[in-house]
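Trainee: quick one: sequence and predicted model below, then my questions.
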Amino acid sequence: MTTIQILVSGVLIGGVYALLAVGITLVLGVMKIVNFAQGELLMVGMYLTLLLHTVLGLHPYVAFPIVVVALFGLGAGIHFGLLRWVVDRGHTQQIVLTLGIGIVLQSAALMIFGGSFQSLQIEPFRGGSIVIGSISIGTTRLAAFVVAGIATIALLFLLDRTLTGKAMRATAMDRDAATLMGIPVQRVYLITMGIGSALAGAAGVMLMPIYPVYPTVGVNILLIGFVVVVLGGLGSVAGAFLGGIIIGVVEALAGFWLGAAMSQIVVFALFIVILLVRPQGILKGDTV
């Protein structure tokens, strides 16, 4: 395997990390909440994709809009029923609540689907890969990267060009001032949590044909997601996308040169270096 092949593979899988991280950084930037349940929301998206395929026979990419809408509803419901009560409280209550939500989702998945690994090996195009010279590009990973790019561009357009996005930016900058200007802050929070959860669901759909799903699959991916968020810059959507690509490349190179067991160590070592050298991240962005 050539270095270029490894770089391409890393960039493509980095798109999945970017999808998850963009959702984390959106909720963090607007609501000032670190959502520790984001990995479990991705897991729910994976299981829902698997369920739609096995029960209704839907191709994962056909099921994509169903999963995204369902996860938006789940995220909005989580905010309405739980998170809105701790938005004004300290970070301790917020962390404990989101961790609790994640544990509940894990336990529910374990009860319903069991603890075994389940996979769905389906390629979106015949052949399963696109060969360019000596480089082979897996279509599932390519599709994940394209979806991540489109989702990031769409979110940036929403934030910059729509009234809802401007309300989200205003709320992120100063919630009290936004309230005085007539912005329905709680509705903005509900939409934000819904979009963040929908992005996790999108990542779950794109990941399902690549990796097996099991109740705790979101834990390791969530940890990588946090590394991506810190690398990209807290609250920066564009930074989260860029950080996902960088971490994907670092993980791929470390896995090839040092072995799969060492790739995680390298990623988290990079996380520590970032905190020490440039804690604001690549793109500083506290207001999404």
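Mentor: The structure has been received and is ready for your questions.
Trainee: for the rest of this, base every contact and every neighbour count on C-alpha atoms.
Mentor: Fine.
Trainee: for the longest helix along the chain, buried residues please.
Mentor: In the chain, assigned by DSSP state H, the helix with the most residues is helix 3-31. For helix 3-31, a neighbour-count test (16 or more other Cα atoms under 10 Å) marks 6-31 as buried.
Trainee: putting a second one here so we can go through both:
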Amino acid sequence: MIQECERCRELLSERMPRFDSVRKVRGGVPLLRDHIVDQGELLFPRAFELLFNPHQWTADTIPNFPVLSHDQTRMCFTFHVVNAPLPFAAACVRITCDQCGLSHRPVVLNAMLIVLASHLTAAGLGTGLNPRRLSEFFRALHSDAGSINEFAAPDSVPRAEIFAGALWLAFHEFGHIVGNSLVGPEQVEGPESSRVTIAGELNADLAAFRVLHHRTIANRPMLDNFPVLLCGVEIILRTIAAMSGFDGRPRLLRETKSQVILTHPSPWQRWSVIRAYAAIDFKLGSGDRSFYLNHRKRLLGNFNRAINTMRLAEHFDAAN
């Protein structure tokens, strides 16, 4: 493990509280973090070990590891799950020590994103909150993450898929460091001045997806986890789409086709790139596509309906 110096600790103790203040972080959620890490180890063996040990980030040390060879021995990733109001979803704080040169990359994931994804998925499965309560819950999480205590947890949700999607979002930051440039600026839609940045985000998405996919097949056959990863990514992107409207109105994934916010690709653009790459993987034998489609239909077939009924409830309340 990389050893940080005293100056590293000073910089972290100065920078992270400022980040928490801006994002209105109410504290960490270590139990959920541990659940995500444990589930990640089951679905994607050694994924976090790779994240926390940069000397292993090459195909030379891991057969067929789908990333470039990098000399990143002075890079230090950490993973945190926090409690903060939406629409904050995830971020990577970049801190470089001016004394020893160690680059710190704390990856911060908002527990409320996972909670909202769970409730929206449960509503689509017919086991969660009724539309009016879901609408109240959606609005409450945008103002005060502590309001989660007022709403009952979903009866049953596919935690493996939701945690897989959360891991993919966290590993997106890893992807910025190790990813190949598979998407060029000329291939993306958006303002010309933003295309390089948008392409970089999409390449990080792909790198995270490819790394996690690699871990499903590297040590033993785990092809059934490929549909879990795909559905998890879609759940997270649908959830991000739902909370991405400037007017606070829940949105469907397809409604973000032309959306670009702060040089970031829309959830639709991100899903389109992942879906296209997954189609290639299916052709190469990464799982049964028919099984995936049936699994997706069961899991996500009514996701849009859940959001639409929530909209109707919100509209009805506003009119009365």
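Mentor: Arrived safely, thanks for sending. All values derive from a computational prediction rather than experimental measurement.
Trainee: TM-score for this pair?
Mentor: Laid over one another, the chains give 0.25 as their TM-score (TM-score structural alignment, normalised by the length of the first structure), with 112 aligned residues with a Cα RMSD of 5.7 Å.
Trainee: Val81 of the second structure - that's part of a strand, no?
Mentor: Yes. Under DSSP: H, G, I helix; E, B strand; the rest coil, Val81 of the second structure falls within a strand.
Trainee: thought it was touching Val108?
Mentor: Yes. At 5.8 Å, Val81 of the second structure counts as touching Val108 under the criterion of Cα atoms under 8 Å.
Trainee: what angle sits between the very next helix or strand once past the longest helix of the first structure and helix 3-31?
Mentor: Using DSSP states H and E, the helix or strand that directly follows helix 3-31 of the first structure along the chain is helix 38-56. With axes from the mean of the first three to the mean of the last three Cα atoms, to 10 degrees applied, the angle from helix 38-56 of the first structure to helix 3-31 works out at 110 degrees.
Trainee: which strands and helices lie in contact with the host helix or strand of Ile162 of the second structure?
Mentor: Taking DSSP H and E as the criterion, Ile162 of the second structure maps to helix 159-178. Helix 159-178 of the second structure sits against helix 30-43, strand 90-92, strand 103-110, helix 111-124, helix 195-217, helix 225-242, with contacts defined as 3 or more Cα pairs under 8 Å, 6 or more residues apart in numbering; DSSP states H and E.
Trainee: may I see the buried residues of the first one?
Mentor: Translated: helix 30-43 of the second structure. Leu32, Arg33, Ile36, Val37, Gln39, Gly40, Leu43.
Trainee: out of those residues, the closest to Lys283 of the second structure would be?
Mentor: Ranked by distance to Lys283 of the second structure (Cα to Cα), the buried residues of helix 30-43 of the second structure are led by Leu43 at 21.8 Å.
Trainee: correct me if wrong: Arg175 of the first structure contacts Tyr189.
Mentor: No. Counting by Cα under 8 Å, Arg175 of the first structure does not reach Tyr189; the two are 10.5 Å apart.
Trainee: who has more neighbours out of the two?
Mentor: Taking neighbours as other Cα atoms under 10 Å, Arg175 of the first structure and Tyr189 compare with Tyr189 leading, 23 against 19.
Trainee: nearest residue to the more buried one other than its sequence neighbours?
Mentor: Met31 (6.4 Å; Cα to Cα, 6 or more residues apart in numbering).
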